[in-house]
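Enquirer: The following block contains a protein sequence and its predicted model.
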Amino acid sequence: MMEKYIRNFAIYGFFIGLGLAILFVKYKEVIKLDPDTTMTSYVSVFDYVVNVLRSSVVGAIIGGVLGVFIGNKPAPIQEVGNNTELIKDEEVKY
């Protein structure tokens, strides 16, 4: 059961990290040379993809760790044994 939480949280963390990385990882750098002149240099595709995937893997790791803590809940206590007979006897009296 806990493995399911870890796996789901890691997958969700990867995709959330991928989306955020696509939005926020810089793909160009603008350098101001003069008051009227700017130079734009673009990051290579390989470097951009590596940065995006690195951010996604970090999101997956964080999601997996959250899955460990959330999926590590104790199981609910179930009463078994003679208590059920006592409960049935009490219901009959009412």
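Expert: Right, received. Where do you want to start?
Enquirer: From here on, just use CA atoms for contacts and neighbour counts.
Expert: Fine.
Enquirer: And whichever helix or strand residue 8 is part of, what does it pack against?
Expert: Residue 8 is located in helix 2-24, with elements delineated by DSSP states H and E. Applying 3 or more CA pairs under 8 Å, 6 or more residues apart in numbering; DSSP states H and E, we find helix 2-24 packed against helix 45-71.
Enquirer: Next one for the comparison:
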Amino acid sequence: MSQEFESIWDAIEPTVGDALVMKVRFKIMSAIIRECRLWKVSRNIASKRLNIGVLRYDQLLACDIASFNIDELVVLSLKAGLDVRLEVQGA
């Protein structure tokens, strides 16, 4: 019997909470990567703009999501000039 999931994270993470954290991390990381590619500068310059090493920058561009937590990604997004907002909906 096949099971359908809303996202890859829902399929591979053990809990709904874990899947949500990964979705947030991926969304922030993807936005940072898009922004960095728009700069059209060398790896050295881009990594300096983000205040990280070149190897760490390479991990970012490779979308090595397991190597970055939400805190790091939020800080990097600010350094990249992005505006991160969070919306919580409920009763």
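Expert: Received the coordinates, thanks. On a predicted model such as this, the values are computed, not experimentally measured, just so you know.
Enquirer: Would you mind reporting the TM-score between them?
Expert: Between these two chains, after superposing, the TM-score reads 0.34 (TM-score structural alignment, normalised by the length of the second structure); 51 aligned residues with a CA RMSD of 4.2 Å.
Enquirer: can I assume residue 46 of the second structure is in contact with residue 38?
Expert: No - Residue 46 of the second structure is not in contact with residue 38 according to CA atoms under 8 Å; the separation is 10.5 Å.
Enquirer: Which of these two has more residues huddled nearby?
Expert: Between residue 46 of the second structure and residue 38, counted using other CA atoms under 10 Å, the more crowded position is residue 46 (19 against 9).
Enquirer: circling back: give me the contacts around the helix holding residue 8 of the first structure.
Expert: Helix 2-24 of the first structure is contacted by residues 51-53, 55-68, 70-72 when judged by CA atoms under 8 Å, 6 or more residues apart in numbering.
Enquirer: Was I right to think residue 39 of the first structure contacts residue 32?
Expert: Yes - the pair residue 39 of the first structure / residue 32 is scored as a contact, 6.3 Å apart, by CA under 8 Å.
Enquirer: Burial check on residue 47 of the second structure, number of neighbours?
Expert: Around residue 47 of the second structure sit 19 other residues, with neighbours defined as other CA under 10 Å.
Enquirer: actually residue 71 of the second structure, sorry about that
Expert: By other CA under 10 Å, the residues close to residue 71 of the second structure number 10.
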